[in-house]
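Novice: Below: sequence and its predicted model.
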Amino acid sequence: MFNRYRISLRVKVLLVVLGTALLTSGLFAVRINTLLNQRFASYLDQTIEQQNLRIVAIIQELYATYNSWPVVAEHFDTVAPLANVVVRVKNLNNQVVLDTTTGRMHTWMLRRGMMGRGMMRQTWNRSFAEYVAEGNLFTYPLIVEGRQVGTAEIAVLGALGRWRQEDLEYRETMREAVLYSSLVAGMLALVLSLAFARRISQPITELTRVAERLKSGNLSARARVKGADELATLAASINAMAERLDQAARLRKKFTADVAHELRTPVTTLKSYIEALQDGVLEPTPERFTELAEEIDRLSELISDLQMLTVVDSEQPVLQPAAVDLAAETKNLLARMTPMFTEKGVALSVTGATSGWVFGDRKLLLRAVTNLVSNALKYTEAGGTVKVDIQATSSELIITVSDTGQGIPEADLPYIFDRFYRADPSRARSTGGSGIGLALVKEIVEAHQGSIGVESQVNQGSTFRLVLPRYVS
């Protein structure tokens, strides 16, 4: 039921981006409209104030000229810029001396069209007090020659209050402009959101598809994501992981075949010899028993490698650590291996420190060195040289094993420490081994907080560099 209504990532991204864009656009429009109203109201307040001050100035000028309120009232209707306002003037005795809502002034305003038709029907029966009741009253003192001669009261006319029709029309035009701009911004946000959602979701969908194929066992699946952003980096990492998994799977299959062969060869040989001896086909000579012993040693070596790899591969490898003079132990080991080099015709050179202490499992550490040296001997032809150099610094013991053998192709270098990997498949069985010797070296060294590295060129040889932390008593 849940999967039926599951929202895809593309829709989620689209909703989030589009929702954010529309919300921002809406808030922006509301804010613009609010500021527009505030600024427009301020503008109208200033306009009305300027008009009122002009009316007050005319009244003051008329009174200064005629010094008579009746004369001021008689001339006021011909000079005052009355538009949507009514005026009442009181003298110092609080008596009304001028009122544009009654008498000639009112008739004059109607005649000149300063009131709308609706206002005409209402104004005949409305007093100044009724306009004041609307709350749009402005009061100004009348000052002539430095003394107050009265008070002017100015009220805004009509149902529009202080908003004139042309002002309202202008404000509505601005609101429509803001609305249309918001709609255009919303449409643009929709288009950009669709593009952005597709840009984000498409690589993730591709990565999900590849992950599902990998989970189902299709290790050849690869993600096709272009670009240089984080998603492209993630795709490259997944592809690298898939490549490693595919490589590991191929190595496991190959190892199974190799181990089967490695086990079958000595077992078959042993069986053949024993049957031949039983049947009297072969004589039980010392040479025959030597050949049988070699096959048994070959089988034992393979089993020993597998057992040791299992030991160091556990989450908490069982080590028997102690202070070990690995430099001296290595030189003793090489002395014991010298006959093997002599027999094959390969020169062995040992240089460097005669003493260098580390803390670790002596048996495992010597096995790591043995594997490196044996590997160098195995791939070096007669007449070649294997060099072992030991350097002891204040913090590290460095053992370098170099040979003049066939070298390792550059494409194989990243994998030579992988289990079951052998860089020379065509000669894998002829050179012996199971392909886990270098993997075992890496596991042992890392279990002792060390590191192992390699440099190699085809037909020029290889150099392995083993680094372990020094032991400080």
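Specialist: Received it, and whenever you're ready, just let me know what you need.

Novice: From now on I want contacts and neighbour counts done on CA atoms only, so please keep to that.
Specialist: OK.

Novice: what's around residue 39, how many residues?
Specialist: 12 (other Cα atoms under 10 Å).

Novice: Mind giving me the packing neighbours of the helix or strand containing it?
Specialist: Per DSSP states H and E, residue 39 falls inside helix 9-66. With contacts defined as 3 or more Cα pairs under 8 Å, 6 or more residues apart in numbering; DSSP states H and E, the packing partners of helix 9-66 are helix 69-79, strand 137-144, helix 165-215.

Novice: closest to residue 399 out of the ones you listed?
Specialist: Residue 399 lies closest to helix 165-215 among these, at 40.3 Å (Cα to Cα).

Novice: Downstream of that closest one, the next helix or strand is which one?
Specialist: Counting by DSSP H and E, what follows helix 165-215 is helix 230-279.

Novice: Next, the angle from that next one to helix 165-215.
Specialist: 10 degrees (axes from the mean of the first three to the mean of the last three Cα atoms, to 10 degrees).

Novice: next, the one to line up against it:
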Amino acid sequence: MRQGRGSLARRLLVGQTLVVLGMTVSIVVVAALVGPAVFNDHMRRAGHGGQPDVLEHAQEAFYSAGLQSIGVGLLVAAAGALLVSLVTTRRLGKWLDALSRGAVRVSAGRYDQPVQLAGSSPELERVADAFNGMAAQIQTTEARRRTLLTDVAHELRTPIATIDVTLEALEDGVLAPGPDTYATLRAQSARLARLASDIRDVSAAEEGRLRLSTEVTSIWDVVEASASQWRQRFEEAGVTLIHTAGPDIALHADRARIGQAMDNLLANALRHTPAGGHVEIRSSHSRGHVAIEVVDDGEGIAPEALPHVMERFYRADPARPRTDGSGTGVGLAIAHAVARAHDGDLQAASQGPGRGATFTLSLPSSPNLHRS
């Protein structure tokens, strides 16, 4: 730590020295003004007021003894105070220097060396803990930013390449303009728009900026609305969508966000269930929580992939590209973020490849809002 004229340790030491000097001057002045009068009064009460020689000698002895004792006492006290001040300011300077070096490391992008303030006060330890927590949060955010940039670059490659190839074929006359060509361009453009929207939502969720507009909502209405919206697409894909009715529970929730989560769960189930398969939606209520299960008998999930299926852009089979534009790779991450924003959770379960999967959206129900 720099010990220049403006350093905090130097200022504290100078300030404490001035306090000690001021205290010394105050004691000497007060003793000089008050001491003689008090002493003379006591001498007169003792019957020595009419003995000038005795009184003068006693006063001289009083002054001499008083000044010597006060001087020695003040010197000892001042030396002790300054020593304690010096030790304290040096230790404080060392702790502040550790915080300064930690800030420099963080600004340089090094987050793996937490600030240690061994032996410091509880206040400084709380500052160090808060600083280390901030550094860890910055590290997490930076890691997510880098991963997001990499993932986005990868995900943008396919639709951009498709649009580029289609436009080049149109320019070279290899491909004639027509409904199929326009449909391809529109599909890839829509995929880019969905990707941008989904990335915005999942980034906001990961940073704690996912806004909710809660109201008393019927969970049955939300689930039924999603099922109705997706039923035709399931029929077109040859997949049977079953909605098993459960108790109608009212809860405080953001209807649009819960619907968004349900849409992503149904889209994921449809994407991984072949023609002839089944997807079932179940609703239940137990111990203050509403559980919505989306169960399919499709491809299933390998055990090693289960902990990662809700990570954005994660693919259980990396060799399988998303060339059909059916998903952006962040749907489950958004559904999970919506659940957590409602103080709920989203869990995935599967008995293995080829044995289907179950996604359970759990939300806390509101007290006294159960509808019979």
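Specialist: Done, it's in. Note that the structure is predicted; figures quoted are calculated from it, not measured.

Novice: so how far is the helix holding residue 39 of structure 1 off the chain centroid?
Specialist: Its chain's C-alpha centre and that of helix 9-66 of structure 1 lie 43 Å apart, by Cα atoms, centre = their mean, to the nearest Å.

Novice: With stretch 387-396 of structure 1 instead?
Specialist: 43 Å.

Novice: ok, residues contacting that stretch?
Specialist: Outside stretch 387-396 of structure 1, the residues within contact range by Cα atoms under 8 Å, 6 or more residues apart in numbering are 327, 348-356, 397-403, 467-471.

Novice: Kindly report the same for stretch 75-83 of structure 2.
Specialist: By Cα under 8 Å, 6+ apart, the surrounding residues in contact with stretch 75-83 of structure 2 are 13, 16, 17, 20, 21.

Novice: Filter the contacts of stretch 387-396 of structure 1 down to the buried ones, ChimeraX style.
Specialist: Buried members of these, defined by 16 or more other Cα atoms under 10 Å, are picked up in ChimeraX with:
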select :327,348,353,355,356,397,398,399,400,401,402,403,467,468,469,470,471
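
Novice: Okay, and which of the contacts of stretch 387-396 of structure 1 map to helices?
Specialist: Those of those mapping onto helices are residue 327, per DSSP state H.

Novice: Residue in structure 1 paired with residue 148 of structure 2?
Specialist: The equivalent of residue 148 of structure 2 in structure 1 is residue 252 (alignment by TM-score structural alignment).

Novice: ok, back up a step: would you mind listing which of the contacts of stretch 75-83 of structure 2 are buried?
Specialist: Listed as buried from the contacts of stretch 75-83 of structure 2 are 13, 16, 17, 20; burial here means 16+ other Cα under 10 Å.

Novice: can you put the residues you listed in CSV and add distance to residue 187 of structure 2?
Specialist: Listed next are those as CSV, based on distance: Cα to Cα, whole Å:
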residue, distance to residue 187 of structure 2
13, 72
16, 74
17, 77
20, 80
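
Novice: What is the nearest of the residues you listed to residue 130 of structure 2?
Specialist: Nearest to residue 130 of structure 2 among these: residue 13, at 27.7 Å, using Cα to Cα.
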